[in-house]
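>>> model this:
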Amino acid sequence: MTDPTDAPLREPDLAEPADASTSLDEDNRLLPGFVDQVCEALDAGDDEAAYDLVEPLHPADIADLFELVERDYRGPLARAITDLLGADVLTELNDYVRDDVIDALPAAQVAELAGQLETDDAVAIIEEMEEEDQRAVLAELEPADRAAIVDALSFPEESAGRLMQRDLVAVPEHMNVGQLIDYLRENSDLTTEFWEIFIVDPQHRPVGTCQLSWILRTPRHIALADVMKRDQTLIPTDMDQEEVALRFQKYALISAAVVDGAGRLVGQITVDDIIHIVQEEAGEDIFRLSGAGDGDINEPVRETYRTRVRWLIANLGTALVASSVIGFFGGAIEQMVALAVLMPIVAGVGGNAGTQTLAVTVRALATNQLTESNTRRAILREMRIAMLNGATIALIAGTATALWFHDAHLGLVIAAAMQTNILLAGLAGVVIPVVLEKLDQDPAVASSIFVTMTTDSMGFLAFLGLAVASGLVSL
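As a prediction, the model looks like this:
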């Protein structure tokens, strides 16, 4: 039963079309009552009622609807609103939800939708399909669209070749501004959305660019060679998309030419594609640090389980290292229960310090802020920060321990252990991801395990070892 606080004041009949007052709340989110109505119509087999409810929605809201309904409803919903399910809806869908929707549609309709999309968006849909389904969809495409998508699929995943758009405007450098304007007006087959025009030589290699604003403000008789910008950032087709995003960020690009191995212009990448990549890569690194997989609530349970359980098994193995350190000092712990009480504090604070440094280092590596040129300086910086943090935490922890247990000796031991472990945590947090990067391993994936193992085992070793070395307890 729908909660009355979540539903609109008056629930419309299933066949009554939705509008902003009956489908969206004040934050422009679909109301639970509206989502329930759509599901009830689908349960009743009343596709017409479901269609009438969905028809007034904006494409972005239709995409939200697909993500809000249970997975079993996505196929029936897609089939019920076929002509409302356009390319603008597909591009808004979560990847996992889009797969469910595509699986429910016939190959001919998928091909029709793919033909409406930019090449990069069409590739994003088709590349995730089974090989047999790919062939069926490609067979339904227009020859030109099919050739463009097959060509894109030949490039590595997450490369500029997969990401680029084939639709662009390129003209020879011998033109003047007036000829270019006439060319743009007379050729209806040109792409309708572009920010700059690429100037190419006879071998179709880019030699410069002209922004539309320059063209509109320049007299017709001026040659393009006199107004074009010759300095440009060229993107190789095999460049990783993360590196492409960094180029856009560094040089403040709106669009950039993509060239093949011979330097010929084969496509362009625009900033709207880069925004998606930046969001995707940033989220990917965060979830990798925690071992949470893609971190997507629409990801199938089995895939999420496989990703997370591997991480937990690895953590179990590293935890055994810390446990073996504790086992070695078992006799000392039996002599003073306070040691067992304080051990987790040393390890926990060290772990948090290591995580802070690790997060900063992984981000710096991902954004090219940390390179071979400044690695030594970065390590020294983190060590200075760790020294200051360690001194502060050691003073607080040592004083509190001495007062709580009425034992100044114990307070000095935990203060020294805190300082030592936080220093080691800072060192591990920057060195481990840097080393993994040198070994061509993703530092966002494996660093956390090694940093946690270091801070736990070294924290226990420092605290218990200092307690024994200082004569507080004996082995």
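
>>> from here on, contacts and neighbour counts on C-alpha atoms
Fine.

>>> quick check: N176 vs L184, distance?
13 Å (Cα to Cα, to the nearest Å).

>>> who's more crowded, those two?
N176 (19 against 15; other Cα atoms under 10 Å).

>>> now do the nearest residue to A314 once chain neighbours are set aside against L153, distance only.
Sequence neighbours aside, I449 is the residue nearest to A314 in space, at 7.5 Å (criterion: Cα to Cα, 6 or more residues apart in numbering). Separation of I449 from L153 (Cα to Cα): 35 Å.

>>> more neighbours, those two?
Shown here are I449 and L153; by other Cα under 10 Å, I449 has more neighbours (20 against 17).

>>> one more, for comparison:
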Amino acid sequence: MADETPEAASREDDSDALRRERMQEILLALDAGDGARLGHLFDQLHPADIADVLEQVGDRTRQQLLRFWGRDIDGEVLSELDEGIRAEVIDALPDSVLSEAVLDLESDDIVDLVEDLEEDRKEAVLDALPAAERLAVERALSYPEYSAGRLMQREVVTAPEHWTVGQAIDFLRVEDKELPDQFYHIILVDPTMTPVGYVTLGKLLASRRSTPLRDITEHSFRTVRVDLEESEVAYLFNQYHLISVPVVDADDRLVGVITIDDAMAVLDDEHEEDILLLAGVAEESSLSDSATETAKLRLPWLAVNLATAILASLVIAQFEGVIEKVVALAVLMPIVASMGGNAGTQSLTVAVRAIATKDLTGSNVWRVVGRELVVGILNGLVFAVVMGLVALVWFGSSMIGVVIALAMIVNLAVAALAGILVPVTLERMGVDPALASGTFVTTVTDVVGFFAFLGLASVVLI
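Have a look, this model is predicted:
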């Protein structure tokens, strides 16, 4: 493995260099106004790479690219774009170009593109679709946002449950032009169009023609209701290692299928959202946003942090006399607060992730709380000894060492508890635990840290 690492690093460097070189060529062609050259360069790129180019350049350059090349844009490029950039790109495209771009997309991708469009633009795209596909998209748009109905694609490969392998293969060969571009299972249905199982393509090709399809169905088979939240759908895929899952209506009739790529995109969005919220950054934030837009999005949580900082300062103000008499306390206070904040963030990160993956539940929450409390106390003891010795050497006072040692134990224990209990409490109140947990935990560790340290000092030292 060690021998492979330099080679892997070299390949990564080569890939980065190639991307920079392509970007440079694109910008040079743009500066020269060479539309043919631009088209040639983009034809060599994967839609995801073209989306990266459009996301990485500035607003003015992006508009220039769309003027020279936009009429050749592919629907897959639009699907790969970040939502904020996608809206800007779509606004820059004529209705005819936009309609043409979406024609080759699966129904779930079309839904993802048109759901946020202005009504007139949405109608222009829908009017360009074949009647059956338009009906499928409109039906999907009627389902709640962020539901399985919005996430699914209507293109499904089905077979009667009584068919054999040979009959299924013959059907696929006859209907090859009507099949989805990518599919992983043949879904078996009964006469009422209720899915009863599915067969992987690998099993299909590896079995004899006379084998009944019901004899080679997968044990992983399950269905989801059309109104199930997409986050729950993504959890099922991750938990049970699914590749695709049929979607059914209230009468258990098949209405679509969700594939692993869409489920993993949801899971990725959920993780990204949690990371941004933990940092107090709006989930709509993007690298393409202007400075003014970014400042407006971040301002509210900075204001909340200011309020909590003032609260901590009010605690400090109660001990002004103690600090005046023992100046060393002012030097050591930030250490106690900082250690508590870091310890709280560690517990908080573990808790939010565990809640998101459903590993932290009512059945094990108190066991986890107990574990985190023990961890906090153990870490507190270790750093209590360290800081006690530091204070003794630095200020020549054993009592200051005792005070900061005790404060360290108290604050790290409280930080560990807050890091678990705050997100769990918010989650039970119906509030996203990633949204406000960081602010609450930091407030608790600051207030408790300062109060414990200065309070102990006023008792022990004064």
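
>>> TM between them?
The TM-score (TM-score structural alignment, normalised by the length of the second structure) is 0.91; 447 aligned residues with a Cα RMSD of 2.0 Å.

>>> quick check: the most centrally placed residue in the first structure vs F287 of the first structure, distance?
Taking Cα atoms, centre = their mean, the centroid of the first structure lies closest to E280, which sits 2.1 Å from it. In this view, E280 of the first structure and F287 of the first structure are 11 Å apart by Cα to Cα.

>>> mind listing the strands for the stretch 51-200 of the first structure?
170-172, 196-200 (DSSP state E, counting those that start in this stretch).

>>> re the thing from before, counterpart of the residue nearest to the centre of the first structure in the second structure?
Mapped onto the second structure by TM-score structural alignment, E280 of the first structure lines up with D269.

>>> how much space separates the residue nearest to the centre of the first structure from A136 of the first structure?
When E280 of the first structure is compared with A136 of the first structure (using Cα to Cα), they lie 29 Å apart.

>>> quick check: chain neighbours aside, which residue is closest to L406 of the second structure?
For L406 of the second structure, the closest residue by Cα to Cα, 6+ apart turns out to be A384, at 6.7 Å.

>>> and the one you found, how many neighbours does it have?
24.

>>> which residue lines up with it in the first structure?
Under TM-score structural alignment, A384 of the second structure pairs with A394 in the first structure.

>>> that match against I414, yeah?
Yes. A394 of the first structure sits in contact with I414 when judged by Cα atoms under 8 Å, with a separation of 7.3 Å.

>>> where do the helices of the stretch 101-250 of the second structure begin and end?
107-114, 119-128, 131-141, 148-151, 165-174, 201-206, 230-240 (DSSP state H, counting those that start in this stretch).

>>> determine which stretch of those helices is the most buried.
Mean neighbour counts were compared across those using mean count of other Cα atoms under 10 Å; the top stretch is helix 148-151, at a mean of 28.

>>> what ranges does the stretch 301-450 of the first structure have for its strands?
Using DSSP E, counting those that start in this stretch, strands in the stretch 301-450 of the first structure do not occur.

>>> if we can go back for a sec, what does the residue nearest to A314 of the first structure align to in the second structure?
Under the alignment (TM-score structural alignment), I449 of the first structure maps onto T439.

>>> who's in contact with that match?
The contact partners of T439 of the second structure, by Cα atoms under 8 Å, 6 or more residues apart in numbering, come to V304, N305, T308.

>>> can you put the strands of the stretch 51-200 of the first structure in CSV and add mean neighbour count and distance to G75 of the first structure?
Putting these into CSV (neighbours: other Cα atoms under 10 Å; distance: least, Cα to Cα, whole Å) gives the following:
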stretch, mean neighbour count, distance to G75 of the first structure
strand 170-172, 19, 42
strand 196-200, 22, 41
